Structures are given as C-alpha cells and as structure tokens.
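S.K.: All I have is the shape, not the residue letters:
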C-alpha cells in the first residue's frame, strides 16, 4: 500500500440514534471491532471498543456516540462511497 492508510474516523451531526441508523443502513461496511482484514468495517467506539472507559473520560476525549470509525477494505471505491451516501442520507 502506498499513500494513505485505510482507517478513518468521522463525527456525525445528529444524536446517538442517527449514528446507529447509519450503521444499520450500511450494506458494505460490517459492524465489527477488528483490524487487518480485507473487508470494510464500521464501529462506534463509544459503545464498543471504549465502552468500559468512564463516560466523563470518553466525552473529554471526544469519544461520543456520533464518532464512527471506518476501516476501508478492498471493495470498489465507488461502491463504498455510494453505500456511505445512502446510509447517511437514509
């Protein structure tokens, strides 16, 4: 791989319910806590990987329900973009 890595975090406008809806509507990004695979993944650190961290600490460091982490896999770029677009716009 040359250039950029395949992991990004995004902060959504909206509430926890909206973030969960985006995750649910995604068809190509699998909800999972994993690294190193070839498939695209989506996670909500607030309720998954960082759930055991005290709430005050999570919020202090910007780990809110609106924060989603994407691990971009080897699927077609245009397909991934289209999937995120439909997931975000419902």
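M.R.: All right, it came through fine. Predicted model only: the values in this text are computed from it and were never measured.
S.K.: going forward, measure contacts and count neighbours with C-alpha atoms only.
M.R.: Noted.
S.K.: what's stretch 76-90 in contact with?
M.R.: Residues outside stretch 76-90 that contact it (Cα atoms under 8 Å, 6 or more residues apart in numbering): 21-29.
S.K.: Out of those, which sit inside helices?
M.R.: Those of the contacts of stretch 76-90 mapping onto helices are 21-25, per DSSP state H.
S.K.: Can you show me the strands along the protein?
M.R.: 7-11, 30-31, 41-43, 67-71 (DSSP state E).
S.K.: could you dump those to JSON lines with mean neighbour count and distance to residue 54?
M.R.: Putting the strands of the chain into JSON lines (neighbours: other Cα atoms under 10 Å; distance: least, Cα to Cα, whole Å) gives the following:
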{"stretch": "strand 7-11", "mean neighbour count": "13", "distance to residue 54": "20"}
{"stretch": "strand 30-31", "mean neighbour count": "16", "distance to residue 54": "23"}
{"stretch": "strand 41-43", "mean neighbour count": "22", "distance to residue 54": "19"}
{"stretch": "strand 67-71", "mean neighbour count": "20", "distance to residue 54": "16"}
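S.K.: Below is an additional structure, to be compared with the one above:
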C-alpha cells in the first residue's frame, strides 16, 4: 500500500486514475490485482475539505494497493498515467 498527493488536486487525481491501464479504480483496496483509490471522491466523499485535511487527505491524494502484477509493468503504467497530468 502506498499513498501520495498529486499537485493539481482533484483534477490531477481524476486524470491519473482514468489514465492507468493495468491498475483498476476501486472503492475498496482488497484484491490480488493492483487497485487505485481516490479517497476524496470515493471512500471519504462525505467529508468537506476541512474534515479531509484533518484526516490527512488532500484533494489530490491517491492510494495504491499493489497487487501481483510484474513490477516493471506497474511502474510503466503509473509512469504513463503521471505523464498525462
């Protein structure tokens, strides 16, 4: 599991999560497949910006639960998605 904040907030997170090919966008992080979650629009969507900040979540926070795919395939997928931001 890893978490990172993308400069550009919600729009950057949306672009990133829509651009990954190997990983799947998911509301939960439990699978053998790599899953990506944007907490501000899924698991924590009921929180306002102040509550998100108090929980340590920015509008650009993305969480990745790494699965069993080949590491080089994952790096390539994440890199191409980051390049679109």
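M.R.: Thanks, I have it. Predicted, not measured: the structure shown is a model, and the values here were computed from it.
S.K.: returning to what we had before: looking at the ones in helices among the contacts of stretch 76-90 of the first structure, spot the one nearest residue 12 of the first structure.
M.R.: Of all those, residue 22 has the smallest distance to residue 12 of the first structure: 9.5 Å, by Cα to Cα.
S.K.: The longest helix belonging to the first structure vs the second structure, mean deviation?
M.R.: In the first structure, with assignment by DSSP H, the single longest helix is helix 77-89. Here the mean offset of helix 77-89 of the first structure against the second structure after fitting is 0.3 Å, by mean Cα distance after the TM-score superposition for the first structure.
S.K.: Where in the second structure does that helix align, residue-wise?
M.R.: Under TM-score structural alignment, helix 77-89 of the first structure corresponds to residues 71-83 of the second structure.
S.K.: what comes up buried for that stretch?
M.R.: Residues of stretch 71-83 of the second structure classed as buried by neighbour count (16 or more other Cα atoms under 10 Å): 74, 77-78, 81-82.
S.K.: Stretch 59-69 of the first structure now?
M.R.: Here stretch 59-69 of the first structure shows 63-69 as buried, counting by 16+ other Cα under 10 Å.
S.K.: ditto for stretch 28-37 of the first structure
M.R.: Neighbour count says stretch 28-37 of the first structure has 28-31 buried, by 16+ other Cα under 10 Å.
S.K.: Provide the aligned range in the second structure for that stretch.
M.R.: Using TM-score structural alignment, stretch 28-37 of the first structure pairs with 22-31 in the second structure.
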